[in-house]
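Engineer: pasting the structure only:
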């Protein structure tokens, strides 16, 4: 495997291409790429040098955020824009972007490599996530784009497995299908479980199986996270629902709890001040909304409800398009959040 410095050098040699891919909300001006911050928020306070030497202060690929004083290289851009935690995932994503061969995945966790992890356990979830790869260029990306989702900010919690086991029932033989693998984590970023969506090999739809979505591990209170919350978060049920909302709120941290029952029980970060409840338009969604409002009031957290026009926000995105979705969401935000998180001014 290439040393980290060599990966950074290769990325710097394609600095503008890297920026167009991972900092898509920015634009080129002269020898710089301007964007709001390293997480791909719209704006102009961060600048990436597109031309320069291989090292020292003026090197290509180096960036500085004038608003925060932060600085780094393009590996930092990949880490922050994709929401990756483990640096091994950053390296894997960089290698995938550069079309370099991927190393054989290592199994992780406390169980010996020769010992099967209990089915459905957190350990089994950790091993499956470690054996999966970033979604860029995979059937997962095709599937999400087919559902109108084109913004992949902070999606390091999603991975692709080309041959994920699927067993219709305990008596049936196992099948293998491509799958979207979503990491369920606690508030400290520890993986507690996984959600699997089995896909047709083309990526145009889910696999033709009876239950194409299944979860494993410890889910209660936890979620699939897109960005890390501080004082504000949006929480909803489904992954595609939350990713659809992120298309018009690219800077807001979000969490998908995977069901109405789990959404009602999601744990609140200690720093949370305002919670956006991403409601599904059905009785279960109404129940989750009411329970979350009750829990948030006890905790002293402000709540605002984001409601779709149709069944959920992915329905809205696919049936109405991005601009009507943006207009509907804009009218439901706290005024101070429209400028902070939304791409409404562009």
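Structural biologist: Yep, that arrived. Source: prediction; values computed, not measured.

Engineer: Every contact and neighbour count from this point should use C-alpha atoms.
Structural biologist: Will do.

Engineer: Would you map the strands across this structure?
Structural biologist: 27-29, 32-35, 46-49, 63-65, 71-72, 158-166, 175-185, 191-198, 213-217, 224-226, 232-236, 254-256, 274-278, 302-306 (DSSP state E).

Engineer: Could you export the ones you listed as TSV, including distance to residue 91 and mean neighbour count?
Structural biologist: Below are those laid out as TSV (distance: least, CA to CA, whole Å; neighbours: other CA atoms under 10 Å):
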stretch	distance to residue 91	mean neighbour count
strand 27-29	25	15
strand 32-35	22	23
strand 46-49	20	25
strand 63-65	19	21
strand 71-72	15	15
strand 158-166	14	21
strand 175-185	18	24
strand 191-198	19	24
strand 213-217	26	16
strand 224-226	19	28
strand 232-236	28	25
strand 254-256	24	27
strand 274-278	33	23
strand 302-306	36	17
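
Engineer: Which among those is found nearest to residue 143?
Structural biologist: strand 175-185 (9.1 Å; CA to CA).

Engineer: helices and strands around that closest one, which ones?
Structural biologist: Contacts defined by 3 or more CA pairs under 8 Å, 6 or more residues apart in numbering; DSSP states H and E place strand 175-185 against helix 139-146, strand 158-166, strand 191-198, strand 224-226.

Engineer: want to throw the ones you listed into a markdown table with distance to residue 177?
Structural biologist: As requested, the helices and strands packed on strand 175-185 are exported to a markdown table (distance: least, CA to CA, whole Å):
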| stretch | distance to residue 177 |
| --- | --- |
| helix 139-146 | 11 |
| strand 158-166 | 5 |
| strand 191-198 | 6 |
| strand 224-226 | 22 |
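
Engineer: for comparison:
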């Protein structure tokens, strides 16, 4: 689907990014690294951030690695680094392998996929303001909500950080409203438990898909709110937590299993570098979760120990099967390529 942005849309979106509620504030003295590709909303936003602030924009070129990022931070005095978790891990590994001066780096924003606690903690311990845990979509040009607890709730820095790490979502950013609704269009309870579809309305929401009237008709509710197709919950403090993409919810034996919950748990294990959970057809249960796991430093955890680790938190019926791989297939923007993986492993369970 094509997502068209008007000049007005882009200008308003850039203004909201200047706020400390998201990636900002930015100043003319700052230097930003354009690491994600421009065809990804994250990369597009970084370019807009630099232009509207009059800041220096550094382009790293094609096929960068962690050492590329580290050298540019050192040589160009970069103050802000926005990346997906894979890029963040590449930079962390490079800094572990070689001593670079990253003292200029003030902020690191990690988005587009799950951010591990190890990654966030490592950079925070080195004085970098790590920002992650937001929720967004291409139809609004990236983040719609952000867990900016320190600025909105007066929490201490440590409290704000812990709350951010526990929440996938947050409060709506400037110029946007968010709701979580049931199938009948009414709002879910603000109890952090009842799940529904996240919908949005505001200044930077597209009006249609490009030359696609069929999908455009399904894009909005009857009262004009943008449908995300994402599942979330609402909390008593009006924050919204992203639970899972609707297509990433796995229905097994009549019970729903959110892939993100399993991925969060798996990547919290110190021997797991990356984890991707998909639902695959199963002859008895309809679907079962299958976890592809890349080990940390080339080492793989023992399967039984990893299963026991998960059972400390989740019931047995939620525990996936494990496949240990050297590398998990990625899309062109560095995300787990779940479409390809579902196709590759659709026959994992042979029909009985």
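Structural biologist: Looks like it came in fine. Small disclaimer: the values here were computed from a predicted structure and weren't measured.

Engineer: Once they're superposed, tell me the TM-score.
Structural biologist: Comparison of the two superposed chains (TM-score structural alignment, normalised by the length of structure 1) gives a TM-score of 0.31, and 180 aligned residues with a CA RMSD of 6.9 Å.

Engineer: got TSV for the strands of structure 1, with distance to residue 20 of structure 1 too?
Structural biologist: Formatted as TSV, those follow (distance: least, CA to CA, whole Å):
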stretch	distance to residue 20 of structure 1
strand 27-29	8
strand 32-35	9
strand 46-49	11
strand 63-65	14
strand 71-72	17
strand 158-166	21
strand 175-185	24
strand 191-198	29
strand 213-217	33
strand 224-226	20
strand 232-236	27
strand 254-256	23
strand 274-278	30
strand 302-306	30
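
Engineer: re earlier: who wins for proximity to residue 124 of structure 1 among the helices and strands packed on strand 175-185 of structure 1?
Structural biologist: Going by CA to CA, the one of those nearest residue 124 of structure 1 is strand 191-198, 8.5 Å.

Engineer: elements contacting the closest one?
Structural biologist: By 3+ CA pairs under 8 Å, 6+ apart, strand 191-198 of structure 1 packs against helix 122-130, strand 175-185, strand 213-217.

Engineer: and the residue nearest to residue 180 of structure 2 when sequence neighbours are not counted, how far is that from residue 137 of structure 2?
Structural biologist: Of all residues not flanking residue 180 of structure 2 in the chain, residue 198 sits nearest, at 4.5 Å (CA to CA, 6 or more residues apart in numbering). Distance of residue 198 of structure 2 to residue 137 of structure 2, computed by CA to CA, to the nearest Å: 11 Å.

Engineer: anything in contact with each of the two?
Structural biologist: Both residue 198 of structure 2 and residue 137 are contacted by residue 228, under the criterion CA atoms under 8 Å, 6 or more residues apart in numbering.

Engineer: returning to that earlier point: closest one to residue 313 of structure 1 among the strands of structure 1?
Structural biologist: Across the strands of structure 1, closest to residue 313 of structure 1 is strand 274-278 (CA to CA), at 8.4 Å.

Engineer: which residues of structure 1 fall in helices?
Structural biologist: Remark: helices assigned in structure 1 by DSSP state H are 4-13, 15-22, 74-82, 87-97, 122-130, 139-146, 239-246, 260-264, 283-299, 313-320, 322-330, 335-341.

Engineer: and what of the stretch 101-250 of structure 2?
Structural biologist: With DSSP state H, counting those that start in this stretch as the criterion, the stretch 101-250 of structure 2 has helices at 117-124, 149-153, 157-166, 213-217.

Engineer: Switch those over to TSV; also include distance to residue 31 of structure 2 and mean neighbour count.
Structural biologist: Formatted as TSV, the helices of the stretch 101-250 of structure 2 follow (distance: least, CA to CA, whole Å; neighbours: other CA under 10 Å):
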stretch	distance to residue 31 of structure 2	mean neighbour count
helix 117-124	18	16
helix 149-153	23	14
helix 157-166	24	16
helix 213-217	38	12
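
Engineer: Export those as JSON lines, with columns for distance to residue 278 of structure 2.
Structural biologist: Conversion of the helices of the stretch 101-250 of structure 2 to JSON lines gives the following (distance: least, CA to CA, whole Å):
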{"stretch": "helix 117-124", "distance to residue 278 of structure 2": "22"}
{"stretch": "helix 149-153", "distance to residue 278 of structure 2": "32"}
{"stretch": "helix 157-166", "distance to residue 278 of structure 2": "22"}
{"stretch": "helix 213-217", "distance to residue 278 of structure 2": "25"}
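
Engineer: Quick one, which of those helices gets closest to residue 12 of structure 2.
Structural biologist: helix 149-153 (21.2 Å).

Engineer: one step back: what would the helices of structure 1 look like in a markdown table with mean neighbour count and distance to residue 216 of structure 1?
Structural biologist: Formatted as a markdown table, the helices of structure 1 follow (neighbours: other CA atoms under 10 Å; distance: least, CA to CA, whole Å):
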| stretch | mean neighbour count | distance to residue 216 of structure 1 |
| --- | --- | --- |
| helix 4-13 | 18 | 34 |
| helix 15-22 | 20 | 30 |
| helix 74-82 | 24 | 24 |
| helix 87-97 | 18 | 21 |
| helix 122-130 | 21 | 7 |
| helix 139-146 | 20 | 19 |
| helix 239-246 | 25 | 15 |
| helix 260-264 | 23 | 13 |
| helix 283-299 | 16 | 21 |
| helix 313-320 | 20 | 24 |
| helix 322-330 | 17 | 32 |
| helix 335-341 | 13 | 32 |
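
Engineer: could you dump those helices to TSV with distance to residue 232 of structure 1?
Structural biologist: As requested, those are arranged in TSV below (distance: least, CA to CA, whole Å):
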stretch	distance to residue 232 of structure 1
helix 4-13	33
helix 15-22	23
helix 74-82	18
helix 87-97	26
helix 122-130	28
helix 139-146	25
helix 239-246	14
helix 260-264	16
helix 283-299	13
helix 313-320	19
helix 322-330	16
helix 335-341	9
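
Engineer: So for residue 277 of structure 1, which of the ones you listed sits nearest?
Structural biologist: helix 283-299 (6.6 Å).

Engineer: Strand 274-278 and the closest one, what's the angle between them?
Structural biologist: 170 degrees (axes from the mean of the first three to the mean of the last three CA atoms, to 10 degrees).

Engineer: Helix 283-299 of structure 1 - contacts with which helices or strands?
Structural biologist: The contact analysis (3+ CA pairs under 8 Å, 6+ apart) places helix 283-299 of structure 1 against helix 260-264, strand 274-278, strand 302-306.

Engineer: quick one: it to strand 302-306, angle?
Structural biologist: Calculated by the same axes, to 10 degrees, helix 283-299 of structure 1 forms an angle of 160 degrees with strand 302-306.

Engineer: Give me the angle between helix 283-299 of structure 1 and strand 232-236.
Structural biologist: Using the same axes, to 10 degrees, the inter-axis angle of helix 283-299 of structure 1 relative to strand 232-236 is 150 degrees.
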